[in-house]
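**Q** sequence and predicted model, in that order:
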Amino acid sequence: MTLDDLRVFVAVCRAGSLSAVARELACTQSAVSQHVKRLEKETGLSLLERRPRGVVPTHAGQVLCDAAAGSIAGLELALRRLGDLANGDSGSVRVTTGGTTVRHFMSEAIVAFRQRYPKTSLEFRTETSSRGCFDALTAGDLDLAWVTIAGAVRGIEQRPVVDLPWVLAVRPDDPLAARTRLRATDLTDIRIIRLPQNSTSGARLDAAFAEQGIPNSSDTSVADWDTALLLAELGLGHAVVPALPGRRISGDGPLRLIPLPDLPPLTVGWAVRRWDALTPLARTFADTVATNCAEVAGHRAVRP
């Protein structure tokens, strides 16, 4: 049983496919299968169940996958930390985020961090949802994930940073544009651009609508908040989105953003495998982003 065997096996369990892992590793499917067979021979147990559209871990396979994933992640973090200690400020920080996170939450913090640590490598991996960020984080090669704070996630620690109240984005010529705030019931008869159902923010908004008895039968949906705002600007509907740090609620632009205080705010922040295992550079980067968000968002910042 080698570390490579375990790495490949964990990758297969997550992908649900031998061929997908083979493509990712630029090797043959047979080579991937050999890693799994060595583990099965050593444990004396069947670890994967073959199905028409891929594979799933057996009960024994899931036990091994869970244990191996945690051990591999811990070992790789330790090696990264040792490397950073040896190299001083020339280490790296690896972050996974949603598509618009860097622009809305990190831009000023990145500049400040880069000025303070010019030799540090900053690496960003984009995922389409918080769930994707959690999965990428548990894969073991990332330090931090910026996510919509969710319920308990196995093997993940979450730290809230800022609360984002919801707003309705409308064009200046819309009848609602002159309002200073709206009740949830004001949304009943308007067409709302739908956030992705598989996203945490979309699920939270759907739950809030259901609790308030607001129907949401939109025929327009988007993959991210920025696209929702663009479609609202084009007159394709109204967008209910979080009020992002630094974005003005009203003004002379193409949209008016009207607060919706009836809807519970969306909390975003950091997720890691273990805070006490973060490298000093990764911890400093996380703190820099959190401090910047607190300064911009003011009272909406979540105090630890």
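**A** Right, received. Where do you want to start? As the structure is a prediction and not an experimental result, all values here were calculated from the model.
**Q** contacts and neighbour counts: CA atoms only from here.
**A** Noted.
**Q** flag every buried residue along the lengthiest helix in the chain.
**A** Looking across the chain with DSSP state H, the single longest helix is helix 59-87. For helix 59-87, burial by neighbour count (16 or more other Cα atoms under 10 Å) applies to 61-62, 64-65, 68-69, 72-74, 77, 80-81, 84.
**Q** and those as a markdown table, adding distance to Pro265?
**A** A markdown table is the format used below for those (distance: Cα to Cα, whole Å):
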| residue | distance to Pro265 |
| --- | --- |
| Gly61 | 40 |
| Gln62 | 36 |
| Leu64 | 39 |
| Cys65 | 36 |
| Ala68 | 37 |
| Ala69 | 33 |
| Ile72 | 36 |
| Ala73 | 33 |
| Gly74 | 34 |
| Leu77 | 33 |
| Arg80 | 36 |
| Arg81 | 36 |
| Asp84 | 37 |
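**Q** okay, one more to line up with it:
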Amino acid sequence: MARSPRPDAVSPTPTLAQLRALVAVTDAGGFSEAAAELGVSQSTLSEAVGKLEDLAGRPLLRRGPAGTVPTGAGARVLGHARAALQAAADVMLAAQEPDELRGTLRIASYRSAATHLLPPALVAFRARHPGVRVQLLDSEADACGGGEHAVRSGVVDVAVVVRDDLSDLTLQPLAHDEYLFVAPQSRGEHPVVIEEIGQQTLFLPPSRDTCHLRIRAYLNGHGLSLTNLVENGQDSVILSMVAHGLGVTIMPRLALLPLPPGLLTLPLPVPLLRPLALAVQPQRAQLPVIRAFTDTLIRTLNAPAGAGGPPLPQPAGRAADPAQLH
């Protein structure tokens, strides 16, 4: 039954507690689950959501076989509720002094970047800002739904993403990660031709993966039809298959470190790059904690490997050009 707006609510303003209840119930899929996560009673959440629905004049949540989900109006409200909660939290973050940072910094990243690019920056950041707790999430996990989505929805504060058409986010360029052809060592190091890739079994990650999409677009753009494509979600399995002579693959160089025995890497006939960047919501880019982490990451990426910088990859088959990595 639709709720009628309160006659005295000329300009209704929800409280943060009401918005937090709506977001919590939606994310948890139910009132009891959300109450357990927040450490409050189910009746407290029900009352908060009920008052919010009174202000809105219509239901915002509905119970169904799959749990509690937003109504059409609830779905429209949800993004604004998340933004309001984030803005309220950012008020206190903005008031912090750069040398007295506190709180939690949530970072989403591809596994390869998290393994090879982020650790030196995290060490330096923790030494400089011990009051900040860092949470590192896998941007390819279902909970994130992709780094860009995680930043937009407020699940994380910053994310390492591929710098494509993301005009709604502020992007700090990090590195150009080159895709390499990977084959058994017995192949030899003669140059790769496009036709060779189509003549063998090609192992790639699942079709929803950003690397799969990027590689497939590259090959389709060169007129290559993938008739012998095998998908697998584990890089280690793919590389083992290739090492045993069952096919070839194409991977970013960061994902190939350290290169397992029995494999060689070679440049593609026409370079294919994965331009990595750090993404943040524009209105949050200058928050002291985000600014401090961004500056630390850029400093460590530009530092020589022996001076605390990351061990930028030097793949077999061709020496890496450091100028292409910054």
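**A** Received it, and whenever you're ready, just let me know what you need. Just so it is clear, the model here is predicted, and its values are computed rather than measured.
**Q** quick check: TM-score for this pair?
**A** Here the TM-score for the pair of chains, by TM-score structural alignment, normalised by the length of the first structure, is 0.78; 294 aligned residues with a Cα RMSD of 3.5 Å.
**Q** what's the average distance of the next helix or strand after the longest helix of the first structure to the second structure?
**A** Per DSSP states H and E, helix 59-87 of the first structure leads on to strand 92-97 as the next helix or strand towards the C-terminus. When the second structure is overlaid, strand 92-97 of the first structure sits 2.7 Å from its aligned residues on average, using mean Cα distance after the TM-score superposition for the first structure.
**Q** touching, Val182 of the second structure and Leu246? I think so.
**A** No: using Cα atoms under 8 Å, Val182 of the second structure makes no contact with Leu246, being 11.9 Å away.
**Q** more crowded one of those two?
**A** With neighbours defined as other Cα atoms under 10 Å, Val182 of the second structure and Leu246 compare such that Val182 has more, 28 against 16.
**Q** how about the contacts made by the more buried one?
**A** Counting by Cα atoms under 8 Å, 6 or more residues apart in numbering, Val182 of the second structure makes contact with 242, 248-251, 263-266.
**Q** against the first structure, where does the helix or strand hosting it fall?
**A** Element membership for Val182 of the second structure (DSSP H and E) is strand 170-184. Against the first structure, the aligned range for strand 170-184 of the second structure is residues 157-171 (TM-score structural alignment).
**Q** what about that stretch, start to end distance?
**A** Stretch 157-171 of the first structure has its terminal residues 40 Å apart, counting by Cα to Cα, to the nearest Å.
**Q** quick one: Arg128 of the second structure from Gly29 of the second structure, how far?
**A** Look at Arg128 of the second structure and Gly29 of the second structure: by Cα to Cα, they are 39 Å apart.
**Q** who has more neighbours out of the two?
**A** Counted by other Cα under 10 Å, Arg128 of the second structure and Gly29 do not tie: Gly29 has more neighbours, with 18 against 15.
**Q** give the equivalent position in the first structure for Ser109 of the second structure.
**A** With TM-score structural alignment as the criterion, Ser109 of the second structure lines up with Thr97 in the first structure.
**Q** how far away is that match from Leu122 of the first structure?
**A** Distance of Thr97 of the first structure to Leu122 of the first structure, given as Cα to Cα: 13 Å.
**Q** among the two, which residue is more densely surrounded?
**A** Thr97 (23 against 15).
**Q** list the buried ones in the strand or helix carrying Gly269 of the first structure?
**A** Using DSSP H and E, Gly269 of the first structure sits within strand 266-272. For strand 266-272 of the first structure, burial by neighbour count (16+ other Cα under 10 Å) applies to 266-272.
**Q** same deal with stretch 197-215 of the first structure?
**A** Going by neighbour count (16+ other Cα under 10 Å), the buried part of stretch 197-215 of the first structure is 199-202, 204-206, 208-209, 214.
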